[in-house]
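Undergrad: requesting a structural model of the entry that follows:
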Amino acid sequence: MRNRLPELRRERRWSQETLASMLGVSRQTIISIEKGRFDPSLPLAFQIAGVFDLTIEDIFTPDAAKAAPLSAPIRPSLGAPRSHSEGFPREKASIL
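TA: Next comes the predicted model:
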């Protein structure tokens, strides 16, 4: 995932150590996020957005090269129950 952390830190004149301290993480974590070696957890991403007073989307963008395209459209799974013949032997389907 791409991010704007180095740019945003420089604008505020914060070191990696300063940002790490504000977030309660190690400087190495900040380095790894900035270099794209580590994607932050959702709670950490929200915390990062909070210290910069921005949205997560303002800071992080998906890396298009790494994003896997969907092979088929996603369809809702709520609907009529499946018959016994759809992938389960009759005796196992009755357990379900």
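Undergrad: alpha carbons only for contacts and neighbour counts from here, please
TA: Fine.
Undergrad: can you list contacts of the longest helix along the chain?
TA: In the chain, assigned by DSSP state H, the helix with the most residues is helix 42-52. For helix 42-52, contacts defined as CA atoms under 8 Å, 6 or more residues apart in numbering pick out 8, 22-23, 55-56, 59.
Undergrad: alongside the first, I'd like the structure of this one:
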Amino acid sequence: MFGENFRRFRTQAGLSQEAVAVRMGVDRAHVSSMERGQQNVTLLTMWLAAQALGVKPADLLNEDFEVGGDLAEPEGSPPP
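TA: Now for the predicted structure:
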């Protein structure tokens, strides 16, 4: 979940893995492994990732995002 959301927010922001890595103070390979789910992240790393992307840390764990899409509509919500 974290990796998918992390990649989606990064691409929506038009940022490369390298740019996010610089903002976080980590190596680009670390960003890549987080996006692929091969790296367990600490709370500090999650906070740094959120700061680098300009989102809330909870957004990176949001299960309501569709892969490659936007927020899923909550049940009972009127259409946009």
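Undergrad: adding neighbour count, write the contacts of helix 42-52 of structure 1 out as a markdown table.
TA: Shown next, in a markdown table, are those (neighbours: other CA atoms under 10 Å):
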| residue | neighbour count |
| --- | --- |
| Leu8 | 13 |
| Met22 | 12 |
| Leu23 | 16 |
| Thr55 | 14 |
| Ile56 | 17 |
| Ile59 | 17 |
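Undergrad: next, count neighbours for Ser15 of structure 1.
TA: Per other CA atoms under 10 Å, the neighbour tally for Ser15 of structure 1 reads 14.
Undergrad: which element is the residue lying closest to it once chain neighbours are set aside on?
TA: Of all residues not flanking Ser15 of structure 1 in the chain, Arg9 sits nearest, at 6.8 Å (CA to CA, 6 or more residues apart in numbering). Assigned by DSSP states H and E, Arg9 of structure 1 belongs to helix 5-12.
Undergrad: and the next helix or strand past that helix?
TA: Assigned by DSSP H and E, the successor of helix 5-12 of structure 1 is helix 16-23.
Undergrad: and that following helix, what does it pack onto?
TA: helix 27-34, helix 42-52 (3 or more CA pairs under 8 Å, 6 or more residues apart in numbering; DSSP states H and E).
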